[in-house]
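Enquirer: This is a predicted model, with the sequence first.
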Amino acid sequence: MSVIAIDLGHRFGRVARFGPDGGPAVTTAELTVDGVLDPVRVLPRLLGSAPAAGDVPATGPDRTAVLGRPVSDGREDELRYVVERAGLDVARVVPDPVAVALHYQAIAEGVDHTVLVCDQGATRLDLSVLAIAPDLTVHLVRTRSLRLGGDDWDAALAADLAGRLPDGVDAMSAAESLRRALGGSDRATEFFDDATGVRHEVALERSDFERAVAPLREQFLVGVAEQLTIAETAVDTVLLAGGMCAAPERRAEIEALPAAQGLTVRCDRPELAVVLGLLTLHDFGVLRVVTGPAVRSGPGFAGLDTGYPRVAVDPLLDPEPAGAAATDPEPGAGCPRVEDPEPAARQGSSSTGTDAGRARQTTAGRHDGAFEAPESEADRGSSAAPPSTDPPPPTPPSTDLPHPEATYSHPQSAEPPYTPPSYTDAPSTPSPEFPATPPTGSPLDPQAVFAVPVDQLQTLRRGDHLLVLWAWPAGALSARVRWRREGSVAGAGPERGDDVCRRRVYEHDGGFDLAVGRGAATVTVEALVAELGDGCEGASSLLVPAAPTVVAYEPSVRRRFTGRAASVTFTSETGCDLPEVRIVHSLGRFRPTSMAEGNVLHEVPAQRLAAGTPLTVEFPLPATRGPSWLVCFPADADADTDSGIDIRPTALHRLRVT
């Protein structure tokens, strides 16, 4: 399948797809109007200028598009609407910082770290903190947006060039040309025609440029350092994106910050980071993008109704009108949101008595760009929750979008208004027993159904929850999911559950979420189809082993009169028997992956580790030159597997002790 990736920015638009040689083919166009605020006028021209994406077939998989969404101004419903009008099927919309993380391969199964994405384009600097979980869940923790882009650099340089430019030359255009020509050199020269057509030579020295933009550079570095300092979970990697971050000195400036010492700063084709990251989305079928709770508007926050956490704006750099702040219209704004991977509207699955079902009804049904049909009292039943207070469906997107930065008007579109689809799935009801097949007339489906096994049944653990995944049989629009605990745990909640999963909700959430605790459980899934066909009735079952007990450790180094002393602190949320552990010291740029790659400095004997009580061991650390690491390994390579103990660092970058 050939996927078309579309990245609409304020000043530049990019379209990419895989070429005949298997590599990405990217087309970049400078926009005459704001692409984020007026995609209706921009997108058709952008697609027409891209040879790889210009000829879109009427049907087939080559019509699939993935979209990037700016965290500060982008509106998902409008992006979907415009792209679908252009004849493409929208497979998914993801925030730009997530696409950047995909470009740098920072998202992978089993990876658990926190990154800061610095995206500086023509108009804004977006600083986004992403928490990446091992189960391919990306949490958009926080985004701060500053009006500190390339246009501000050009304005500062244009003010410095006042009096040196010929009459009739646009100062902003001249400043942009000189800035780009300067690049990493010490001097740049450009030629400009005055009002009479006479050509003049204008030179720009590196020292003059640095003096003109010094205050802006300082504000950029202060913003980055602030995000690195206030992050609840320590950031271990900084990812650069946007045309302004392509400057040769940008990476070195961040690496020199005290708050960035020991961190990894990555810069690889930053101007194409978003669109290249979008092309890799097809490799992440279960990628989940979750946003944190919305921040209430107040002083220092812009009232951006984007569906993401409110974006903090520096009031000195980005003053907003007095009426810009807005309160959160959703009563459930404190709940996390999950990005919708499909353009269709979703209706949250009603619970059948489990906590997971109630959570999905609260969160999965509320997502960006979703349109939900009203539910009648008869549909809800006597045991349903109070009527929803969600805001009404959004009005059709308009091409006349006011924005404080816009200096042009947007004509009204002559197209008919967009009418979103609606769905009226009947809610499911709990079943106290586990019959082989649902009875005729059951609220599981409006007609008699057959229960058939599913394929590729698997689960991914996320703390006390399981993400259940399977391949849907042809014609199945819903499935029945049952689970039971293996072994009783005091105070662990219900021992079994029975729920119904709608296919639309499953595809929206990237799987089916079950709150089953950390113990072993048996999960049974059967798809519901109207016609049995050549298959047979039955169900697929999977025994999920108990989650291992996590023992986190963190090394530290202190200097003493007799030399350096190292300490390692072990903690666990639950009590466990810690196996014998060896602390290995290794030299070099790369973290050791086994005891053979370093020297054993200390052995921690097997002992009981109380819940929440830290265990700290100290030992001398030899004097070394260059980077070195302290990593803990079980003395017996199979000890952590056999004992159900997972020994892992609190953060990978903290293992580097020099």
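Expert: Alright, I've got the coordinates.
Enquirer: Going by C-alpha atoms from here, please, whenever you check contacts or count neighbours.
Expert: OK.
Enquirer: Show me what counts as buried in stretch 23-34.
Expert: 25-29, 31, 33-34 (16 or more other C-alpha atoms under 10 Å).
Enquirer: And for it, what's in contact with it?
Expert: The contact list for stretch 23-34 (C-alpha atoms under 8 Å, 6 or more residues apart in numbering) reads 9-19, 42, 46, 49-50, 52, 276, 279, 406, 408.
Enquirer: ok, and here's another one to check against it:
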Amino acid sequence: MIGIDLGHRFGRVGRIGPDGAPTVTATALDGADGVLEPRRALPLLFGPAPAGTAAAAAEPDPQAVLGIPASGGREDELRRAAESAGLDVARVVPDPVAVALHYGAVDEGVDRTVLVCDQGATTLELTVLAVTPDLTVRLVRTSGHRLGGDDWDAALADALAGRLPDGVDPLRAAERLRRALGTSDEAEETVEDASGVRHRLTLDRAGFERAVAPLRQRTLEAVAEQLTAAGPAVDTVLLAGGLCATPGRRAEIEDLPAAQGLTVRSHLPELAVVRGLLALRDFPVLRIVDGPAPSPARTDDRYFVPDQAADRSDPPVRDPDPEPRPRRPLPEDPEPATHRATPTTAAGAPRTATDGPRPTDAPSPPRPSPPHGPPLDEPSRPQAPDAEPAAEPTVTVPGPRRAAEPPPPAPEPPPAPHTTRAADPAGSPSGPAAPGPAPGTTAQDPADPSTDPRDHLAVPVGQLQALRRGDHLLVLWAWPDGALSARVRWRRETGSGGAGPSGGVPREGELLCRRRVYEHDGGLDLAVGRGAVTLTVEALAAAPGTDCEGASSLLVPAEAPVVEYEPSVRRRLKGRIASVAFTSPTGCDLPALRIVHSLGRFRPTSTAEGTVLHEVPAQRLPAGTPLTVEFPLPATRGPSWLVCFPADANAATDTPVDIRPTALHRLRVT
């Protein structure tokens, strides 16, 4: 796999070398803009011939991961350009996400908010990313500013006015001097005038800083504005782009008042994007979404829940091996749904033949009749069990079966256990899912064999796993060959401890997940609460010819209650007093804790890296009621931290409570 970072002026290609270390090749895109003209820029990265051709350099794996700016990039055009260059595009990733991967800011179980400062040749892009423990990266907001290298070169060209010979391009000379200066204190370049005479130009660090001082100030103001903007609090700043490699950039951001207590990282910022693209191979289930975090959605917003139309007044009948429940007819289905439940009169008693016809027995409002069916106002009449089926078969939806209900007439043998009718990839039913038309008749055009309904077997899925996302679960699995849909059942376990379910979550449920929706969303999102849940997933696939029916099951343990703490310091006449407030939204048994005070720039990771100032005894922490402890804080100079750790060394792994700070930068108390 190769990583390709296309900028406006430069392009970089990264590969994993034989020793496992990444190697990066940078190419100047003369006469082409890598962002606006990727079709012209990509061939420049691989030589005169497009990548993947016989004349190109040998590339054992043409699969590529592409980076795209968070603002201003066009993914479709970039994909087409890469495919025309002979590359197999595995994924297109926003540049800020690649930067976060380069710095290791994305990992399972990590919950943080970072600000990515990417200052390249044309723009300064500031992007706030929210990283959640389930390997989801959310692009909260992005802002672009015309503060790139071109603006630096223009300011330097103005400062060089009067020093350049006639016929020398000032912007070109300023760019060469700026790049030659790099991280040194002085640079020297040779230029030619209009007559071909060579002249020597010099530039020192002090002169460069004077020329670009206004631009540097505007850059710091833009960064400070993002750090103080409303929304999630940023705890880390990541630097990327060639201009962020200039000396002093990291220290300038750390000195901002809005960045006090934050972590600022700058390691190979000019290669951050392409190295992050190569690191993507370690994150096969990474999920990237845009915009601020939405409010919790209903489980059935995008997936069909079969038992929604069931009569909830009747108690559910638990069957050790229930028949799969078919999908309701879609609104555009021309055939009205016919329920198999016993017809009743208006008073609720069972109807008889003397009660007379009713306009309709279906609970749903009337819909237009099919072209060859009876008129809309014609009453429905019972059909004898031995009657011939109608010319147009009716799609039936079984209601809740009662013990006293006689079995419905079955014109054909019942389907085998765990079978259902086929469904097309678009999600519309391709045939009746319950006992329907007589043998030899289908709801589709019989002349088209591709539309004939076929029985599908319920087969187990592979690699079933679930990741916690608060009240939701991200369910992932590997689809068997030929499966286009899967049936998912879940049941909340009682007496499992942990936080309770969110309001309105049923104890158990079932839905049908389409493969195209699963692949688009990167998994199946279920709102099941925070307690323990048993999942059962079975894929619906064509009969493979072997006996492999069944389902895959997974028990997801309850999520540990979360206890957040936040220290604060205030001054009194007798010295400084520190207070730590503990809160839990669900209530739990708080274990014994130790509050550690540590000096230095780095946050302590254990009680051995600081001094224990206070011990919190084990006690019950009610839901929503804060517990505040106070203690004197010694007088110190320089940065210091207040961090809580379990008093028992084994409690970090044995306790069912998750102790975490409200924000990492809040732990820094000076």
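Expert: Sure, I can see it. Everything quoted here is computed from the prediction, not taken from an experiment.
Enquirer: on that earlier part again, any of the contacts of stretch 23-34 of structure 1 buried? List them.
Expert: Buried members of the contacts of stretch 23-34 of structure 1, counted by 16+ other C-alpha under 10 Å: 9-18, 42, 46, 50, 52, 276, 279.
Enquirer: Return the subset of those residues lying in strands.
Expert: Judged by DSSP state E, the subset of those located in strands is 12-18.
Enquirer: Among those residues, which pair sits farthest apart?
Expert: Pairwise distances across these (C-alpha to C-alpha) peak at 20.3 Å, for the pair Phe12 and Phe18.
Enquirer: Excluding covalently adjacent residues, which one is nearest to the residue nearest to the spatial centre of structure 2?
Expert: Nearest residue to the geometric centre of structure 2 (C-alpha atoms, centre = their mean): Arg287, 3.0 Å. Distances taken as C-alpha to C-alpha, 6 or more residues apart in numbering put Thr136 closest to Arg287 of structure 2, at 4.6 Å, once the chain neighbours are dropped.
Enquirer: How are the helices of the stretch 451-600 of structure 1 distributed by residue range?
Expert: Assigned by DSSP state H, counting those that start in this stretch, the stretch 451-600 of structure 1 shows helices spanning 503-509.
Enquirer: And for structure 1?
Expert: In structure 1, the segments counted as helices under DSSP state H are 39-48, 76-85, 96-103, 150-160, 171-182, 206-230, 248-255, 273-279, 355-363, 377-380, 503-509, 639-643.
Enquirer: Can I get those helices in a markdown table including distance to Leu532 of structure 1?
Expert: As requested, these are arranged in a markdown table below (distance: least, C-alpha to C-alpha, whole Å):
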| stretch | distance to Leu532 of structure 1 |
| --- | --- |
| helix 39-48 | 44 |
| helix 76-85 | 35 |
| helix 96-103 | 41 |
| helix 150-160 | 61 |
| helix 171-182 | 65 |
| helix 206-230 | 56 |
| helix 248-255 | 60 |
| helix 273-279 | 38 |
| helix 355-363 | 28 |
| helix 377-380 | 28 |
| helix 503-509 | 18 |
| helix 639-643 | 42 |
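Enquirer: So for Val454 of structure 1, which of these sits nearest?
Expert: That would be helix 503-509 among the helices of structure 1, by C-alpha to C-alpha, at 12.6 Å.
Enquirer: Have a look at how far, on average, that closest one is from structure 2.
Expert: With mean C-alpha distance after the TM-score superposition for structure 1, helix 503-509 of structure 1 departs from structure 2 by a mean of 2.9 Å once superposed.
Enquirer: okay, that helix sits on what stretch of structure 2?
Expert: Taken onto structure 2 by TM-score structural alignment, helix 503-509 of structure 1 occupies residues 515-521 there.
Enquirer: quick one: buried residues of the matching stretch?
Expert: Within stretch 515-521 of structure 2, the residues scored as buried using 16+ other C-alpha under 10 Å are 515, 517-518.
Enquirer: and those residues as JSON lines, adding distance to Cys644 of structure 2?
Expert: Formatted as JSON lines, the buried residues of stretch 515-521 of structure 2 follow (distance: C-alpha to C-alpha, whole Å):
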{"residue": "Arg515", "distance to Cys644 of structure 2": "45"}
{"residue": "Val517", "distance to Cys644 of structure 2": "43"}
{"residue": "Tyr518", "distance to Cys644 of structure 2": "40"}
